[in-house]
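K.L.:
Predicted model and sequence follow; I will ask about them next.
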Amino acid sequence: MDHPNATNVSTSQSDFSSIFTNRVLPCFYCVVFVVGVPLNVMAAWIFFRVPGVSGFVVYLKNMVVADLLMLSTVPFRVAHDLNLGIGHIRVITCRYTAVLFYFSMFMFGGVSSLHLLQKPRFARLLSLFSWGLFFFLALPNVILTSKTANEQSSRDCMQLKTPLGIKWHKVSVFSNLSVFWLTLVIVVFCYTSIAYQVYKSYRRVGRDSSDVRRKSNRGIFSILAVFFICFVPFHICRVPFTQSQTTSSDFSRNIEFALKQLKEGTIFLSSLNVCLDPVIYFLMCRSFRKLLFRKLSMKHRRRSQTNAQSLSNINRERSTDTLD
């Protein structure tokens, strides 16, 4: 005999899932896409005119590329969540765009230590190594997601993976998690040391260090804020969620459902990175600010010249009419 409470729980979970993952999140992703595309296209246009004279600029250029790749996957995620295109969109999302999304996300962690390097040549080499490493981890997830899709299996990406694909998925997830947490520890340690050294040096020479500390802290906390707001929540919940996906665990259906909702919510937080990164570019890169202000001033100057020319033409036409 079925228990009425079990039926109510299942129904409420299904309703919550359809509202949160199939209605709410797609709307939020659309906002991220609309805001993120112009910001990152503008950032790319500016950065490809900035010479890579430091490890920090190399780092920012890598971030721009990773953000553009992540943005390219958002329309597919929205179509998948809204059940548009049904099977075809779901298969494309599982095999390609979801892998590209995670690849871009983990690249942010992989290249985040580049801005601590002074020599641009070494930063470029490390960035190439990071791209190669994460590509090596991501490519098998595309190749081994090769089972024939049907209405049921296309709803769950894990059902499209071969047995080897499931094992590789777990290996790649824990490898990426290890790189992320290692990078986070390095960045937090280095930034704490930098902030302390800046404060100590200005105390030693007897200068007012309030402005320096404020500027230094602004840059430090902007990067750390992106780490902790966008990526830390996802990497915390990723371990139990992957365990529930890939092993015959003792997770109840209620816990599996909660982990699924938590994972989808934290993935959205990760996507906010594409809107916050341009703020980091503006706050921390002087060359970016100079080129941006120069572009805006040139546009304003051209607009003023056009308005002045139009006004001159109007006055000339009025003078001609008066003479006639």
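P.N.:
That came in fine, so what should we check first?
K.L.:
contacts and neighbour counts: CA atoms only from here.
P.N.:
OK.
K.L.:
Spatially central residue for this structure, please.
P.N.:
Residue closest to the average C-alpha location in the chain (CA atoms, centre = their mean): Asn273, at 3.9 Å.
K.L.:
ok, that one - contacts?
P.N.:
The neighbours of Asn273, taking CA atoms under 8 Å, 6 or more residues apart in numbering as the test, are 67, 226, 230.
K.L.:
give me that answer again for 7 Å
P.N.:
Counting by CA atoms under 7 Å, 6 or more residues apart in numbering, Asn273 touches 226, 230.
K.L.:
if I look at it, how far off is Leu224?
P.N.:
As defined by CA to CA, to the nearest Å, Asn273 lies at a distance of 12 Å from Leu224.
K.L.:
How far off centre is stretch 77-88?
P.N.:
How far stretch 77-88 lies from its chain's middle: 21 Å, per CA atoms, centre = their mean, to the nearest Å.
K.L.:
One more: stretch 13-28?
P.N.:
Relative to the chain's own centre, stretch 13-28 is displaced by 21 Å; criterion: CA atoms, centre = their mean.
K.L.:
What of stretch 260-268?
P.N.:
14 Å.
K.L.:
what do you get for stretch 315-324?
P.N.:
58 Å.
K.L.:
how much space between the residue nearest to the centre of the chain and Tyr191?
P.N.:
Per CA to CA, Asn273 is found 20 Å from Tyr191.
K.L.:
What residues sit buried inside the host helix or strand of Ile19?
P.N.:
In this structure, Ile19 sits in helix 4-19 according to DSSP states H and E. Residues of helix 4-19 classed as buried under the neighbour-count rule (16 or more other CA atoms under 10 Å) are 13, 17.
K.L.:
which residue ranges form the helices in the stretch 101-250 of the chain?
P.N.:
Assigned by DSSP state H, counting those that start in this stretch, the stretch 101-250 of the chain shows helices spanning 120-143, 163-204, 210-226, 232-246.
K.L.:
Put this next to the first one:
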Amino acid sequence: MNNFTESILNNSESKCHPNADVVTKVLPTLYTLIFIIGFFLNGINLWIFCYIPSNRSFIVYLKNIVVADLLMTLTFPIKIINDAEFGDEQLRLFVCRYSAVVFYLNMYIGIIFLGILGFDRYYKIMRPMNNSSFQNVYHSKVISALIWAGMAFISIPNMILTNQNNDDTTKLTCAKLKSYLGIQWHKASNYICISIFVIVFVLLLTFYVSISRKIYRSHRKFRRGSKAGRKSTRNIYSILIVFFICFVPYHITRIPYTISQTATYGYSCQYKNNLFYIKEVTLLLSAANVCLDPVIYFFMCQPFRQMLFKKLHIEDKLQETEKTFKVSSTQPGLV
């Protein structure tokens, strides 16, 4: 074992652990609630999208988000069992090497595709007569495959390099299972993912401001705004709300938390524990994204709404109710 890894182990030998009730009771309970809601909503979404043809780039990108959210949701039960301390050390090893990596992999894939959706709406309004590669179905499938392959390239080494044996008697942490190269790759991949988030977030803000300015100029010139423009503004605004709720708090916390976990000295036990609590709460908000994304594409995607109503027979019931109302309103003595 090299000196770097050994120093991490020596640091973790101190009795510096977060509050057990928060870690083993509160957080698993909240994750269980998110898992139930997220699995139900994304299961329905996957079912509905199976009936919608991928004849538009917009649909292709939405389907990728559904898959990423569902895969992310499926990692929750393992995390819940592990955090509640119902599993053994082998389960903890599995979480560190595989489950946690899959969680973050799909979270950032979802972030990238939300950014692409924002660009798709932006380009449709700003250049309505032109078609970009993002709006070509074939190209959108190629772009999607490249995103999955690129993020897998960043994430898979975190599985491979989490390869150290746990021969210590203190509580097992994921950092203790990483080699020196694993620690360095973990830090690099963290900074890459944070950069991805920042780029997507800045672009979404830019798209929203640009579309809003165009609608404002159109309103001043013609005394009315573009209906499609207002709709796209609402779409990007809804994505921004999800970003502010789910991802911004976590990414503010992630850099100092990563530094505190990979550094060998200079951080007190209380400071590390406080960062841990903040990181876990903000990570919980990020996980809640799997419950909010379905709401986004319910409002953004008309084919999705139509197919959902069709499968649930809601449209037929509404039409029957409307016909009944019209017939009854024509009867004498009825208002």
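P.N.:
Done, it's in. Every value quoted in this text rests on a predicted model; they were computed, and no experiment measured them.
K.L.:
Would you mind listing the residues touching both of Asn273 and Leu224 of structure 1?
P.N.:
Here Asn273 of structure 1 and Leu224 have no joint contacts, going by CA under 7 Å, 6+ apart.
K.L.:
which residue ranges form the helices in the stretch 1-150 of structure 2?
P.N.:
So, for the stretch 1-150 of structure 2 - with DSSP H, counting those that start in this stretch - the helices run 3-12, 20-21, 27-49, 57-74, 76-83, 89-94, 100-126, 137-160.
K.L.:
Output these in CSV; the columns should cover distance to Ile215 of structure 2.
P.N.:
As requested, the helices of the stretch 1-150 of structure 2 are arranged in CSV below (distance: least, CA to CA, whole Å):
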stretch, distance to Ile215 of structure 2
helix 3-12, 55
helix 20-21, 51
helix 27-49, 32
helix 57-74, 22
helix 76-83, 42
helix 89-94, 51
helix 100-126, 10
helix 137-160, 28
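K.L.:
number of nearby residues for Ser328 of structure 2?
P.N.:
By other CA atoms under 10 Å, 13 other residues sit near Ser328 of structure 2.
K.L.:
what helix or strand does it sit in?
P.N.:
Per DSSP H and E, Ser328 of structure 2 falls inside helix 314-329.
K.L.:
just to revisit the earlier point, how about the residue nearest to the centre of structure 1, what's its partner in structure 2?
P.N.:
With TM-score structural alignment as the criterion, Asn273 of structure 1 lines up with Asn289 in structure 2.
K.L.:
got it, and Cys190 of structure 1?
P.N.:
Checking TM-score structural alignment: Cys190 of structure 1 goes with Phe207.
K.L.:
nearest spatial neighbour of its match, skipping sequence neighbours?
P.N.:
Excluding the flanking residues, the one nearest Phe207 of structure 2 by CA to CA, 6 or more residues apart in numbering is Tyr122, at 5.8 Å.
K.L.:
quick one: the one you found and Val200 of structure 2, what's the gap?
P.N.:
As judged by CA to CA, Tyr122 of structure 2 and Val200 of structure 2 stand 13 Å apart.
K.L.:
cool, Thr264 of structure 2 as well?
P.N.:
Counting by CA to CA - Thr264 of structure 2 and Val200 of structure 2 are separated by 32 Å.
K.L.:
Which one of those two is surrounded by more residues?
P.N.:
Between Thr264 of structure 2 and Val200, counted using other CA under 10 Å, the more crowded position is Val200 (21 against 17).
K.L.:
The more buried one contacts Leu117, doesn't it?
P.N.:
No. If you go by CA atoms under 7 Å, Val200 of structure 2 and Leu117 don't touch, sitting 10.6 Å apart.
K.L.:
ok, now which ones touch Phe49 of structure 2?
P.N.:
Applying CA under 7 Å, 6+ apart, we find Phe49 of structure 2 in contact with 63, 304.
K.L.:
Swap in 10 Å and give it another go.
P.N.:
The neighbours of Phe49 of structure 2, taking CA atoms under 10 Å, 6 or more residues apart in numbering as the test, are 59-60, 62-63, 66, 303-304, 307-308.
K.L.:
And Phe245 of structure 1, what's its match in structure 2?
P.N.:
Heads up, residue 245 of structure 1 is Gln, not Phe. By TM-score structural alignment, Gln245 of structure 1 lines up with Gln261.
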